[in-house]
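> Below is the sequence, then the predicted model.
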Amino acid sequence: MPEYRIDDLARAAGTTTRNVRAYQERGLLPPPVGRDGRASIYDDSHLERLRLVDALLQRGFTTAHIADFITSWETGKDLSEVLGLQHAVTAAWAKDESFEVPRELVGAILGPQVDELVDRLGELKLARVEGDTVVFPDTQLLAAFAELHEYGLELRTLLDIHGRVADRIDDIARTMITAAKQHIIDQRGPGWLPETTPEIAETTAMLNKMRELATASVHATLARSLDATLHRELGDYLATAADRNPHKNPS
């Protein structure tokens, strides 16, 4: 299991060291799992808890409300099931394969429009600036951009394409998560929280299955759509080519 010092934990959760300490003082965050010299050591359970706290704060809950939720979940319940529910709700499915590049090197790669392009990458959550360093969280996607750029496609164009695709994926994600929430409301009523270990396990499993369905649906549907669209567009393109070069048309 990965280990984090407090600064690393705050950075991974998108918060501040000050907040981490405050949450721990208020009982929202478990104690560190150990120490490395004078530094406290945290693990992925702390990262997931921070993400859960942040999600609830963004929904308008106070730290007192969140403390009550956490206490009610943990009192008399199997800790592994509680963490399982947290994991289902807050764990990131996107793989973080980030790497850091000095800002001056990014400028040498992207050219004179580096500031505009880095800002656009930031808007799409494909980069973040940390001092004199630019962090790229998705190396695979960035590699695809670089490979397509070698064919003459401008990075700005590729980012616009990605942005349009991402907007549609966001719509799909909202559809799936809204369906899961509505199912819980229909079955249990608004504001219901699992109280028993079986309820926590069942809710965790349902949320995980919904995520798996969303991923499989997008992958399969996109693959079929790409095949059909490619065939259609290729046919139209060849028809245009035939009209443009009638002397090459056998008929």
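Alright, I've got the coordinates.
> Every contact and neighbour count from this point should use C-alpha atoms.
Will do.
> Make sure Ala92 is indeed in a helix.
No - going by DSSP: H, G, I helix; E, B strand; the rest coil, the assignment for Ala92 is coil, not a helix.
> May I see the buried residues of stretch 204-221?
For stretch 204-221, a neighbour-count test (16 or more other CA atoms under 10 Å) marks 204, 206-208, 211, 214 as buried.
> packing partners for the strand or helix carrying Arg49?
Assigned by DSSP states H and E, Arg49 belongs to helix 44-58. Applying 3 or more CA pairs under 8 Å, 6 or more residues apart in numbering; DSSP states H and E, we find helix 44-58 packed against helix 6-13, helix 63-74, helix 79-90.
> take the one below as the second:
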Amino acid sequence: MEELAREAGITVRTLRFYRERKLIPPPRREGRIAWYDDHHLARLRTIAALLERGHTLTGIAELAEALDHGRDVADLLGINPTEEEPVRLTPEELAARFEGEVTPENLAAALDLGYLGTDGDEIVHISRRLLDVSSALVREGIPLAEVLAAGARVREHVDQLAEMFAELVLRHAEEKDLQRLRPLARSVVEAEMSLAMDRQLQKREKSGAEDRL
């Protein structure tokens, strides 16, 4: 316990308090010896980052309790599991996906967005598509912190789009039709996004050509 507290930069008293609040899972025991590992250290660093971002210990404890006791992550985060496929990763696999970018601050941001949760010794990403895209962007040289910040901004807009389509359906159909018409709404958004990207590319190509002239 003293070694773990020292590595995490906290006091043993604070660590005991976190254990009592069930913010970290219990250690592995061999007789009278309690073994802590990198998973406990990672959790403590994430707690520190969440506290720095203004989260309360009560809120962190509720999230930790729900995840550590096997509650379905998709249900916890409010995502329909038939739409997005959660991905289970070890901390080492997550680190390999985002080399050098898995910092406490980025983990806290991902938790804020609902992208990540923990289930025992595993980390759960709520969407395989988002995981693949974000790791691809990082491989292209875009810092993970900026990818997560962009994700937060995108969410604001897509929430507005979802609300608009929901109101449209409810004006002309019934609430039960929302799920059935969901693929149509998604197709409209994807098509408009594709057209918008085309316009942006053409705009930048034209601007670059004018600059060369």
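Arrived safely, thanks for sending. Here the structure is a predicted model, which means the values were calculated and not measured.
> Make TSV from the helices and strands packed on helix 44-58 of the first structure and add mean neighbour count and distance to Leu141 of the first structure to it.
Below are those laid out as TSV (neighbours: other CA atoms under 10 Å; distance: least, CA to CA, whole Å):
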stretch	mean neighbour count	distance to Leu141 of the first structure
helix 6-13	17	20
helix 63-74	16	36
helix 79-90	18	23
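> quick one: what's aligned to Val188 of the second structure in the first structure?
Aligning on TM-score structural alignment places Val188 of the second structure opposite Ser217 in the first structure.
> how much space between that match and Gln140 of the first structure?
Between Ser217 of the first structure and Gln140 of the first structure the computed distance is 21 Å (CA to CA, to the nearest Å).
> repeat for Ala242 of the first structure
For Ala242 of the first structure, the distance to Gln140 of the first structure (CA to CA) stands at 38 Å.
> Also Val118 of the first structure?
For Val118 of the first structure, the distance to Gln140 of the first structure equals 17 Å [CA to CA].
> and these two? which has more neighbours close in?
Using other CA atoms under 10 Å, the more surrounded residue of Val118 of the first structure and Gln140 is Val118, with 20 against 12.
> so the more buried one makes contact with Leu124?
No - contact criterion CA atoms under 8 Å: Val118 of the first structure and Leu124 do not qualify, at 9.9 Å.
> Nearest to Asp36 of the first structure, out of the helices and strands packed on helix 44-58 of the first structure?
Taking CA to CA, helix 6-13 is the member of those nearest to Asp36 of the first structure, at 11.4 Å.
> Can you show me the strands along the stretch 51-200 of the first structure?
99-102, 128-130, 133-136 (DSSP state E, counting those that start in this stretch).
> post-alignment, the last one versus the second structure, mean distance?
Pointing back at strand 133-136 of the first structure there. Following superposition, strand 133-136 of the first structure is found to deviate from the second structure by 1.8 Å on average (mean CA distance after the TM-score superposition for the first structure).
> just checking, what packs against the longest helix seen in the first structure?
Counting residues, the longest helix found in the first structure (DSSP state H) is helix 197-244. If you count contacts as 3+ CA pairs under 8 Å, 6+ apart, helix 197-244 of the first structure packs onto helix 79-90, helix 155-188.
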